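Engineer: Based on what follows, work out the 3D shape:
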Amino acid sequence: MAYTVNKMARLAGVSSRTLRFYDKIGLLTPSARTDAGYRLYSDHDVARLQQVLFFRELDFPLVKIREILDDPGFDRKEALKGQAEFLEERAGRYRKLAQLARDTLLSLEGGPKMTNEDLFTGFDYDRMMEEQKQYEPEVQERWGQTEAYRISKERTANYTKEDWEQINKTQMTNLKELRDLFTAGVPHTDPRVQAVAEKAHKFIHDTFYPCSLEMFSCLGKMYVTDSRFTAYYDKFAPGLAAYYNEAIQHYCLAGD
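Structural biologist: Now for the predicted structure:
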């Protein structure tokens, strides 16, 4: 089926102006035109537009979206799997925060009183602590006898909720900076990317345990060899885990 600009706009819930702009920058070029020069979109174009909108929901720049979709190796099914996983996690978090907002409003209107701690239930701290508990048995099995694990346990034993919130904030800031560089197409060897790797290395060293370049290199490799690490980083941008590992390996080699 062929869609005119107006029909395509109504179908996807975007403006005709947006479609014309996407055509202008090579992001969504219609498969055909009428004799009079009017754009006609095919089912293939419909599928591509859906991908454009999914990636926009994940905050990808238009230039990066075009690069991803034009890649001969692009796998729509794999992209959809990753997009679904990330959006489900985001939706779950928003549902928790929406409930927190309702509970807070109810408290203000004379309902059950909330403590100051209750006011922040559902933010990143809770998720981080749940994940830490989930992986603690495996961490003990794999690294429980190492000096780094012992030091990390000693350091973190006295961390407060505020400490963990600051840790999470720092990690998210660095990760978003890395994601923005990645989606902008900046090479992993670029000084800006290497600066993020350096900050990550120093953060681990200062916050958790003495982290040599060799240890940091091993950690980077885990981002691509352990599917859980890969899935975590790729939620922010497909391919980010591999990009991060490449940045870390370059950083470690340069530091030798």
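Engineer: going forward, measure contacts between C-alpha atoms and count neighbours the same way
Structural biologist: Noted.
Engineer: Around the nearest residue in space to Asp256 that is not next to it in sequence, how many other residues sit close by?
Structural biologist: Spatial nearest neighbour of Asp256, chain neighbours left out: Leu213 (7.7 Å); criterion: C-alpha to C-alpha, 6 or more residues apart in numbering. Applying other C-alpha atoms under 10 Å, we find 18 residues neighbouring Leu213.
Engineer: Test my guess that Leu213 contacts Ala254.
Structural biologist: No: counting by C-alpha atoms under 8 Å, Leu213 stays clear of Ala254, with 9.9 Å between them.
Engineer: Which helix in this structure has the most residues?
Structural biologist: Ranked by residue count under DSSP state H, the longest helix found in the chain is helix 76-108.
Engineer: Go ahead and name everything in contact with stretch 181-197.
Structural biologist: 60-61, 63-64, 174, 177-178, 237, 240, 243-244, 246-248, 250-251 (C-alpha atoms under 8 Å, 6 or more residues apart in numbering).
Engineer: Return the set of buried residues in that stretch.
Structural biologist: 181-184, 188, 193-197 (16 or more other C-alpha atoms under 10 Å).
Engineer: just the residues you listed now: which is nearest Glu138?
Structural biologist: Glu138 lies nearest to Ala197 out of those, by C-alpha to C-alpha, at 25.7 Å.
Engineer: Please give the element, helix or strand, for that closest one.
Structural biologist: Here Ala197, judged by DSSP states H and E, is contained in helix 191-207.
Engineer: one more, for comparison:
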Amino acid sequence: MQPVFGNSGLDQAEAEEDGTALLGYSPQDRSPREEAERRALAQKIGSDWNRISSRIAELFAAGVPENDPRTQQVVDEHYRWLQHFWTPDRDSYLRLAQMYVNQPKFRKRIERRKPNGMAAYLRDAMTAYAWARLR
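Structural biologist: A predicted model of the protein is given here:
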């Protein structure tokens, strides 16, 4: 799968403001067809993230444990979603999980329009996933 950079369907102005925008090549470096394909894939990636984060928020709000199979299934989707950008191993996935909580800009993005505490829940679910499934 080819890495994708650019607007992933999230609010680009907000992403640029808080420094979480994904940067890529400028549109003039692509043919119109390549740009259309990139936009379609970026839209799908954004939609996938919105679906994944909404599902995590639902599980968190319902009190489903981080290591519950339902939660771990959604975390597996998150892990596969990340492969649009890179393929984390256990250590890098654990670091990303910590970053989601420790870096205010990421915590803000994760918890924007979602319950407070969701970043810590996602971190704990990612940690359980990493130790169970990754090397």
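Engineer: Could I get the TM-score for this pair?
Structural biologist: The TM-score (TM-score structural alignment, normalised by the length of structure 2) is 0.73; 117 aligned residues with a C-alpha RMSD of 2.8 Å.
Engineer: circling back to that earlier point, where in structure 2 does the following helix or strand past the helix holding Ala197 of structure 1 fall?
Structural biologist: Next helix or strand after helix 191-207 of structure 1 toward the C-terminus (DSSP H and E): helix 213-225. Mapped onto structure 2 using TM-score structural alignment, helix 213-225 of structure 1 covers residues 90-102.
Engineer: Just give me the residue right at the centre of structure 2.
Structural biologist: Trp49 (5.6 Å; C-alpha atoms, centre = their mean).
Engineer: Please list all residues in contact with the residue mapped onto it from structure 1.
Structural biologist: In structure 1, the residue matched to Trp49 of structure 2 (TM-score structural alignment) is Gln171. Contact analysis of Gln171 of structure 1 by C-alpha under 8 Å, 6+ apart lists Ala200.
Engineer: The same query, at a cut-off of 7 Å, please.
Structural biologist: Applying C-alpha atoms under 7 Å, 6 or more residues apart in numbering, we find Gln171 of structure 1 in contact with no residue.
Engineer: any idea how far it lies from Arg66 of structure 1?
Structural biologist: 28 Å (C-alpha to C-alpha, to the nearest Å).
Engineer: what does stretch 147-166 of structure 1 contact?
Structural biologist: Here stretch 147-166 of structure 1 has contacts from 125, 143, 208-210, using C-alpha under 7 Å, 6+ apart.
Engineer: what do you get for stretch 130-141 of structure 1?
Structural biologist: By C-alpha under 7 Å, 6+ apart, no surrounding residue is in contact with stretch 130-141 of structure 1.
Engineer: buried sites along it?
Structural biologist: Of the residues in stretch 130-141 of structure 1, none is buried (16+ other C-alpha under 10 Å).
Engineer: the inter-axis angle of the longest helix anywhere in structure 2 versus helix 69-82?
Structural biologist: Looking across structure 2 with DSSP H, the single longest helix is helix 32-61. Between the axes of helix 32-61 of structure 2 and helix 69-82, defined by axes from the mean of the first three to the mean of the last three C-alpha atoms, to 10 degrees, the angle is 160 degrees.
Engineer: wouldn't Val101 of structure 2 be in contact with Ala120 here?
Structural biologist: Yes: under the contact definition of C-alpha atoms under 7 Å, Val101 of structure 2 touches Ala120, with a separation of 5.9 Å.
Engineer: how far does stretch 14-22 of structure 2 stretch from start to finish?
Structural biologist: Chord length of stretch 14-22 of structure 2, first to last residue, is 12 Å (C-alpha to C-alpha).
Engineer: How far off centre is it?
Structural biologist: Computed by C-alpha atoms, centre = their mean, to the nearest Å, the chain-centroid distance of stretch 14-22 of structure 2 equals 14 Å.
Engineer: before we move on, what about stretch 85-100 of structure 1?
Structural biologist: Offset of stretch 85-100 of structure 1 from its chain centre (C-alpha atoms, centre = their mean): 14 Å.
Engineer: Structure 2: matching residues for that stretch?
Structural biologist: Taking TM-score structural alignment, stretch 85-100 of structure 1 hits no residues over in structure 2.
Engineer: Please point out which parts of that stretch sit buried.
Structural biologist: 86, 93, 97, 100.
Engineer: cool, stretch 200-210 of structure 1 as well?
Structural biologist: Going by neighbour count (16+ other C-alpha under 10 Å), the buried part of stretch 200-210 of structure 1 is 200-201, 203, 205, 208-210.
Engineer: Just the helices from the stretch 1-150 of structure 1, written as ranges.
Structural biologist: 5-12, 16-24, 43-57, 62-70, 76-108, 124-143, 147-157 (DSSP state H, counting those that start in this stretch).
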